[in-house]
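Trainee: Coordinates only, no sequence provided:
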């Protein structure tokens, strides 16, 4: 009998085939459902994840459970989750129903006891979260907000904020986002094309720095100023192209 049908026993090859098919099926569905950090899962996401895991586990734990029912159940749950996600994007009222809202724990430098009771966070927990943000005294904090993902956002009092170039009226250059052009000895052609550069240009830059081949380079990054930083496979230090 085929491995996807319910039967008393499965051979090792059939078990391997069943595991592989379920893994690929879940991988495809996860891509369709969209990427989301574990900490950003809503209550509905969490419930659906548990049900999907339990459903798939049944097919992997017992050969008497066929895959047809698993495929239909998991697809239905994934579709339900996608519908909920789309609805939460379009309708703010619906989003407030299925997603938690940020809760202010410290306001204008004062602890909000009722908010702490609601979130079941005691003073020790709050101080621990503040220390992780490098604030060791409540007197430094203007606002502390517990985000839906469980992380704490802190707005310090103005006199405790780090000095920035704008505070000192210092002009800064645009930095942008650096891109990787060599990774583990392989040239990333797409990133070169996005920056209107050629492979020959990259090879010339390497030769100027006495690097014979791109295969010697573990990583090379290009910043928005056109500067190339690279690290060789047999050299722990980083260098900037001259």
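Mentor: Nice, I can see it. Please read these numbers as outputs of a predicted model, since none were measured by experiment.
Trainee: make it CA atoms for all contacts and neighbour counts henceforth
Mentor: OK.
Trainee: Let's verify residue 4: helix, strand, or coil?
Mentor: coil (DSSP: H, G, I helix; E, B strand; the rest coil).
Trainee: so who does the nearest residue to it once chain neighbours are set aside touch?
Mentor: Spatial nearest neighbour of residue 4, chain neighbours left out: residue 67 (5.0 Å); criterion: C-alpha to C-alpha, 6 or more residues apart in numbering. By C-alpha atoms under 8 Å, 6 or more residues apart in numbering, residue 67 lies in contact with 4-6, 59.
Trainee: Quick check: residue 129 touching residue 150?
Mentor: No: using C-alpha atoms under 8 Å, residue 129 makes no contact with residue 150, being 10.2 Å away.
Trainee: Can you give me the distance of the nearest residue to residue 74 once chain neighbours are set aside to residue 67?
Mentor: Among residues not flanking residue 74 along the chain, residue 52 sits closest, at 5.8 Å (C-alpha to C-alpha, 6+ apart). Distance of residue 52 to residue 67, computed by C-alpha to C-alpha, to the nearest Å: 13 Å.
Trainee: Comparison target below:
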């Protein structure tokens, strides 16, 4: 009765009770899964976050049955965890297929135009990443720059004597 499990329409307090229940169930499910689901923003992780939120919202609003919806959310998190474990132990590129791989954008101060174009990264994007690193403002100071799987740009500067 509290969750309105057998009701056609939900009252405000039943929906509120469902929201509280879903919150704690979601917290429990994520803790069983992996904290990195929302810690690193690869496409692999973002997709789960979007679907997970969508599925759980249906449990709150009563658009789907309460317990089966929580079971579906749990299944999604376990799928994410299983794929992450397989990717970790994979020797045949499964991890790169699921999570992506970094792309070299600058090598020894020279922009890799083909990679920049393929990844829609502009010179201004590189300059922004360089400024964010707080170390230099000229592209020729970059030893290597990578577009990481998360979409961020990491920069390795040349040593002073290079």
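Mentor: Everything's here; your move. Bear in mind that the values here come from a model prediction, so they are computed numbers and not experimental data.
Trainee: Keep only the contacts of residue 67 of structure 1 that stay in contact in structure 2.
Mentor: Comparing those with structure 2 on both residues aligned by TM-score structural alignment, their matches' C-alpha atoms under 8 Å, the contacts found in both are 5, 59.
Trainee: So of the contacts of residue 67 of structure 1, which two are at opposite extremes in space?
Mentor: Spatial extent of those (C-alpha to C-alpha) is set by the pair 5 and 59 at 10.1 Å.
Trainee: intersection of neighbour lists for these two?
Mentor: The contact sets of residue 5 of structure 1 and residue 59 overlap at 65-67 (C-alpha under 8 Å, 6+ apart).
Trainee: Kindly indicate which of those lies nearest residue 194 of structure 1.
Mentor: residue 67 (44.1 Å).
Trainee: and the longest helix for structure 1?
Mentor: Ranked by residue count, the top helix of structure 1 under DSSP state H comes out as helix 67-90.
Trainee: thinking again about what came up before, next one: the residue nearest to residue 4 of structure 1 relative to residue 60 of structure 1, how far apart?
Mentor: With distances taken as C-alpha to C-alpha, residue 67 of structure 1 is found 9 Å from residue 60 of structure 1.
Trainee: what do the two both touch?
Mentor: Going by C-alpha under 8 Å, 6+ apart, no residue sits against residue 67 of structure 1 while also sitting against residue 60.
Trainee: Tell me where structure 1 has strands.
Mentor: 103-107, 110-111, 141-146, 152-156, 179-183, 186-187, 217-222, 228-232, 238-240 (DSSP state E).
Trainee: In a markdown table, list the ones you listed along with mean neighbour count.
Mentor: Putting the strands of structure 1 into a markdown table (neighbours: other C-alpha atoms under 10 Å) gives the following:
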| stretch | mean neighbour count |
| --- | --- |
| strand 103-107 | 19 |
| strand 110-111 | 16 |
| strand 141-146 | 20 |
| strand 152-156 | 18 |
| strand 179-183 | 20 |
| strand 186-187 | 18 |
| strand 217-222 | 21 |
| strand 228-232 | 20 |
| strand 238-240 | 13 |
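Trainee: need those in CSV with distance to residue 16 of structure 1, can you?
Mentor: Shown next, in CSV, are the strands of structure 1 (distance: least, C-alpha to C-alpha, whole Å):
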stretch, distance to residue 16 of structure 1
strand 103-107, 47
strand 110-111, 56
strand 141-146, 44
strand 152-156, 44
strand 179-183, 33
strand 186-187, 33
strand 217-222, 36
strand 228-232, 40
strand 238-240, 44
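Trainee: Just tell me which of the ones you listed ends up closest to residue 193 of structure 1.
Mentor: Ranking the strands of structure 1 by their distance to residue 193 of structure 1 (criterion: C-alpha to C-alpha) puts strand 179-183 first, at 10.0 Å.
Trainee: so where is the closest one in structure 2?
Mentor: On structure 2, no counterpart of strand 179-183 of structure 1 exists by TM-score structural alignment.
Trainee: Please state the offset of that strand from the chain centre?
Mentor: Mean-position distance between strand 179-183 of structure 1 and its chain equals 20 Å (C-alpha atoms, centre = their mean, to the nearest Å).
Trainee: Repeat that for stretch 10-19 of structure 1.
Mentor: On the basis of C-alpha atoms, centre = their mean, stretch 10-19 of structure 1 sits 33 Å off its chain's mean C-alpha point.
Trainee: One more: stretch 68-84 of structure 2?
Mentor: For stretch 68-84 of structure 2 - counting by C-alpha atoms, centre = their mean - the centre lies 15 Å from the chain centre.
Trainee: just stretch 64-71 of structure 1 next, same as before
Mentor: Distance, stretch centre to chain centre, for stretch 64-71 of structure 1: 32 Å (C-alpha atoms, centre = their mean).
Trainee: For it, list every residue counted as buried.
Mentor: By neighbour count with 16 or more other C-alpha atoms under 10 Å, stretch 64-71 of structure 1 contains the buried residues 64-67, 70.
Trainee: Quick check: the farthest pair among the residues you listed?
Mentor: 64 and 70 (12.2 Å).
Trainee: ok, residue 219 of structure 1 to residue 190 of structure 1 distance?
Mentor: Counting by C-alpha to C-alpha - residue 219 of structure 1 and residue 190 of structure 1 are separated by 15 Å.
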